[in-house]
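Undergrad: pasting the sequence and the predicted coordinates here, then a few questions.
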Amino acid sequence: MIQGPFSQDDAKEPRVLGDPRALAGAAQTDAEAEATRRRAGAAESSRANRRWWDRNADDYQLEHGDFLGDARFVWGPEGLDEVEAGLLGPVAGLKDKDVLEIGAGAAQCSRWLAAQGARPVALDLSFRQLQHARRIDQDGETGAGLVPLVQADAGALPFADASFDLACSAYGALPFIADTARVQREVRRVLRPGGRWVFSVTHPVRWAFPDEPGPEGLTAVASYFDRTPYVEQDDRGLAVYVEHHRTLGDRVREIAAAGLRLVDLVEPEWPRWNDQDWGGWSPLRGRLLPGTAIFVCAAE
């Protein structure tokens, strides 16, 4: 993630969704925050989530850094690796490709891309996450060199048209953004004709289930079709964390409307070797419910 994770106007019930914050460790929630469901626009969402990731980046990297590696491309908690998946295309074909990673976190994916000979740019809204990226670049021994870092909102990419051959996002940015249709249009704008855009998010079906790794997370308690954002707010009613929901159909329609073509939809199964819980993701749930959706798109 520098994600997210990787950025208008959109009530009260417990957290019952595939909260990417769980991907950062639920224990890091602001103790005084109140969980609710209410509208949250672009500016409020961007401000809240930037501050949340700046506060929690240290704990996130400490807790999950070993799993993510310094220069590894992992698509989600299941541990699907790009080396095996090849969703961006053959590894040999990445050489000399201009690649934009959106919601890059500490730029682990970008660093792996650089090691394959690509020219990645790692973009994230959180300055603290980007500081971790530079720390790894300077202290690590990945052999990838320094990855260019950009702090910006995914809904307003600071690049010229047709600047990249590929764009990717592994659990970055999209879950936290109110207007994801705009993000899809921005990605299409900066991609060259025939370029590929691959992004992973919490599987939309998880919105209906409690964000718990045990048996209590196996019973649907909310509507999959309720797009009302999940918000954590302080005692003044100001959002400190926001997550937005899109159904599978919503995602497909936004992709098509942006001039992109859906090539594949990958729903990774939980592998036998992965015995760890990660927030609401777990071997128990992973054997029964999809936890991640990966959309593979091509620029028309």
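TA: Great, that's in hand. Everything quoted here is computed from the prediction, not taken from an experiment. Numbers count the residues shown, from 1 in each chain.

Undergrad: from now on I want contacts and neighbour counts done on CA atoms only, so please keep to that.
TA: Will do.

Undergrad: give the buried residues for stretch 172-182.
TA: Judged by neighbour count using 16 or more other Cα atoms under 10 Å, the buried positions of stretch 172-182 are G172, A173, L174, P175, F176, I177, A178, D179, T180, A181, R182.

Undergrad: remind me, longest strand of this protein?
TA: For the chain, the strand with the greatest residue count under DSSP state E is strand 191-202.

Undergrad: for that strand, name the packing helices and strands.
TA: Applying 3 or more Cα pairs under 8 Å, 6 or more residues apart in numbering; DSSP states H and E, we find strand 191-202 packed against strand 164-170, strand 292-299.

Undergrad: can I get these in TSV with mean neighbour count and distance to L94?
TA: Below are the helices and strands packed on strand 191-202 laid out as TSV (neighbours: other Cα atoms under 10 Å; distance: least, Cα to Cα, whole Å):
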stretch	mean neighbour count	distance to L94
strand 164-170	26	9
strand 292-299	23	16
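
Undergrad: just send the ones you listed back as CSV, with distance to L262 too.
TA: Output for the helices and strands packed on strand 191-202, formatted as CSV (distance: least, Cα to Cα, whole Å):
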stretch, distance to L262
strand 164-170, 14
strand 292-299, 4
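
Undergrad: G259 is nearest to which of those?
TA: Comparison of the helices and strands packed on strand 191-202 against G259 by Cα to Cα identifies strand 292-299 as nearest, at 6.6 Å.

Undergrad: other residues contacting that closest one?
TA: The set of residues external to strand 292-299 that reach it, using Cα atoms under 8 Å, 6 or more residues apart in numbering, is 75-78, 87, 188, 191-204, 255, 259-268.

Undergrad: just the buried residues of the longest helix seen in the chain, please?
TA: Scanning the chain for the helix with the most residues, using DSSP state H, yields helix 42-68. Neighbour-count burial for helix 42-68 flags 42, 44-57, 60-61, 68 (criterion: 16+ other Cα under 10 Å).

Undergrad: second structure follows, compare the two:
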Amino acid sequence: MYEESGYPAPAGFGRREVGPEESARAGRLWWDGAADAYQAEHGEFLGDAEFVWCPEGLTEAEAGLLGDLGELRDRRVLEVGGGAGQCGRWLRARGVRQVVSFDLSLRQLQHSRRIDEQTGDRLATVQADAQRLPFADASFDVVFSSFGAFPFVPSADDALAEAGRVLRPGGRLVFSVTHPVRWSFPDDPGEQGFTITQSYFDRRAYVEEDDRGNAVYVEHHHTLGDWVRGISGAGLVLRELVEPEWPEGHERVWGGWGPVRGRMIPGTAIFVADRPQEMSGSR
């Protein structure tokens, strides 16, 4: 199946603890190997310069989670784990002047450059790890991530602390991840996906390994409480938790997301948080 799809094939898989270095190495290697297949499979749905928050198809144009688009045009915006930069490019195409998108995978960034050349909407990109952002404190007004990086880091606290560190007072953080409740169910979009097979509280990572036991793909589970505590610990205030409903007429299947299960249980959680204005601070 993997050979036919173009995605890297693991020798085995399971659940175990994975630290930050091993996780980052696996993420970089897997996404470098999977980027071509991923963009071929999902590129049409994501668009070259569209802002889609989740497999349910909710867009920023519909939701307005980042705030008023007119006000964003003079703000500095950071896209976390942007892949080929589709979301950041959507902002650029609408007049947001300062948008930076970063990703761990060089191959994903090469796809971003390819789309730049095709569309003429150029996006500033950086290769970086969400666990150690190469940006100064309080350097962005908005930080966002559409399923980028946050599902692939072992510590929600550390990743959110980094996002909060680069956010200016009065700034906003918005990110979407797999809805934590989904980790209790198998990754099956059909009827079999309704059966609870593992503990919601089991925080061991899902790991795919090569034939020597090295992690080649890692995805981490954090509960709703973990995300909320991480947001609070980063000095941010949670404003909204969005759980997009499956829209009528949307028949696309994406991994464990699909219309059968999507109409019954949430597949995505989108967190919206703000950094309070500091009385003694200045923008």
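TA: Alright, I've got the coordinates. This is a predicted model, so every value here is computed, not measured.

Undergrad: which of the buried residues of stretch 172-182 of structure 1 fall in helices?
TA: Among the buried residues of stretch 172-182 of structure 1, DSSP H puts T180, A181, R182 in helices.

Undergrad: spit out the contact partners of A239 of structure 1.
TA: So A239 of structure 1 contacts E44, S45, A48, V231, E232, Q233 (Cα under 8 Å, 6+ apart).

Undergrad: what's the longest helix of structure 1 aligned against in structure 2?
TA: With TM-score structural alignment applied, helix 42-68 of structure 1 matches the range 20-46 in structure 2.

Undergrad: what about the matching stretch, how far off from structure 1?
TA: Per the superposition on structure 1, stretch 20-46 of structure 2 and its aligned residues are separated by 0.4 Å on average (mean Cα distance after the TM-score superposition for structure 1).

Undergrad: I'd guessed P213 of structure 1 sits against S282; true?
TA: Yes. Counting by Cα atoms under 8 Å, P213 of structure 1 touches S282, with 5.2 Å between them.

Undergrad: more neighbours, those two?
TA: S282 (21 against 18; other Cα atoms under 10 Å).

Undergrad: now the aligned residue in structure 2 for the more buried one, nearest residue through space, not along the chain?
TA: Aligning on TM-score structural alignment places S282 of structure 1 opposite G258 in structure 2. Nearest non-adjacent residue to G258 of structure 2, counting by Cα to Cα, 6 or more residues apart in numbering: P189, 5.1 Å away.

Undergrad: quick check: the gap between the equivalent of that neighbour over in structure 1 and G291 of structure 1.
TA: Alignment note: P189 of structure 2 maps to P213 in structure 1; criterion TM-score structural alignment. Between P213 of structure 1 and G291 of structure 1 the computed distance is 11 Å (Cα to Cα, to the nearest Å).

Undergrad: find residues that contact each of those two.
TA: With Cα under 8 Å, 6+ apart as the test, P213 of structure 1 and G291 both reach W281, R285.

Undergrad: ranges for the strands of the stretch 1-150 of structure 1?
TA: Here the stretch 1-150 of structure 1 has its strands, by DSSP state E, counting those that start in this stretch, at 34-37, 98-102, 119-124, 149-151.

Undergrad: T247 of structure 1: which of those strands is closest?
TA: strand 34-37 (16.7 Å).

Undergrad: have a look at how far, on average, that closest one is from structure 2.
TA: Mean for strand 34-37 of structure 1 is 0.8 Å (mean Cα distance after the TM-score superposition for structure 1).

Undergrad: ok now that strand, how far from the chain's centre?
TA: Mean-position distance between strand 34-37 of structure 1 and its chain equals 21 Å (Cα atoms, centre = their mean, to the nearest Å).

Undergrad: with stretch 266-280 of structure 1 instead?
TA: Put simply, stretch 266-280 of structure 1 sits 16 Å off its chain's centre (Cα atoms, centre = their mean).

Undergrad: quick one: end-to-end length of it, please.
TA: Start-to-end, stretch 266-280 of structure 1 (Cα to Cα) is 20 Å.

Undergrad: tell me which residues of it are tucked away?
TA: Going by 16+ other Cα under 10 Å, stretch 266-280 of structure 1 has these buried residues: P268, E269, W270, D277, W278, G279, G280.

Undergrad: hmm, who's touching that stretch?
TA: So stretch 266-280 of structure 1 is contacted by 18-19, 22-26, 77-80, 203, 211-213, 217, 282-283, 286-287, 290-296 (Cα under 8 Å, 6+ apart).

Undergrad: related to what we said a few turns ago, other SSEs contacting the longest helix of structure 1?
TA: Checking 3+ Cα pairs under 8 Å, 6+ apart, helix 42-68 of structure 1 ends up next to helix 127-139, strand 239-243.
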